[in-house]
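> predicted model and sequence below, questions to follow.
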Amino acid sequence: MLESRIQKWILIDCHTALQLLAMTSLLHHCEDDRTKQSSQNRLPQP
């Protein structure tokens, strides 16, 4: 009984960790896009 409960918690933890990883990687990707855009905007226009 207790073991199955622990296994469920571990599964939930893994799922949450994966979600957090996905979210953070998405955030970093968005930040990269922003920095690329801002650096392009900084270039003097012809």
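Great, that's in hand.
> C-alpha only now, for contacts and for neighbours.
Fine.
> where do the helices of the chain begin and end?
Counting by DSSP state H, the segments of the chain that form helices are 2-42.
> next up, a structure to set beside the first:
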Amino acid sequence: MQEKKSNSDFWYYLVVGSGNVNQGLARIMGAILAIIVCLGTLFWSIWPV
């Protein structure tokens, strides 16, 4: 049974995983791009014209 990780460690391993450094950086950039696209689409859809 493994010890409880903190919340930031949980999100770090969820995004980065246990791969090498380049794969982790690519997944972080992909996650940031996905957040930007989702927020942009949300604001674009509800913004009054």
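Perfect, thanks for sending it. Remember, it's a predicted structure, so these values are computed and weren't measured experimentally.
> just want the most central residue of the second structure.
A31 (3.6 Å; C-alpha atoms, centre = their mean).
> please pull up the equivalent of it in the first structure.
Matched by TM-score structural alignment, A31 of the second structure corresponds to C14 in the first structure.
> quick revisit: the residue nearest to the centre of the second structure touches V16, doesn't it?
No. Look at A31 of the second structure against V16 with C-alpha atoms under 8 Å: they stay out of range, at 9.7 Å.
> measure the residue nearest to L25 of the second structure when sequence neighbours are not counted to S8 of the second structure for me?
Spatial nearest neighbour of L25 of the second structure, excluding adjacent residues (C-alpha to C-alpha, 6 or more residues apart in numbering): V16 at 7.3 Å. V16 of the second structure sits 12 Å away from S8 of the second structure, going by C-alpha to C-alpha, to the nearest Å.
> the two - which one has more neighbours?
V16 (19 against 9; other C-alpha atoms under 10 Å).
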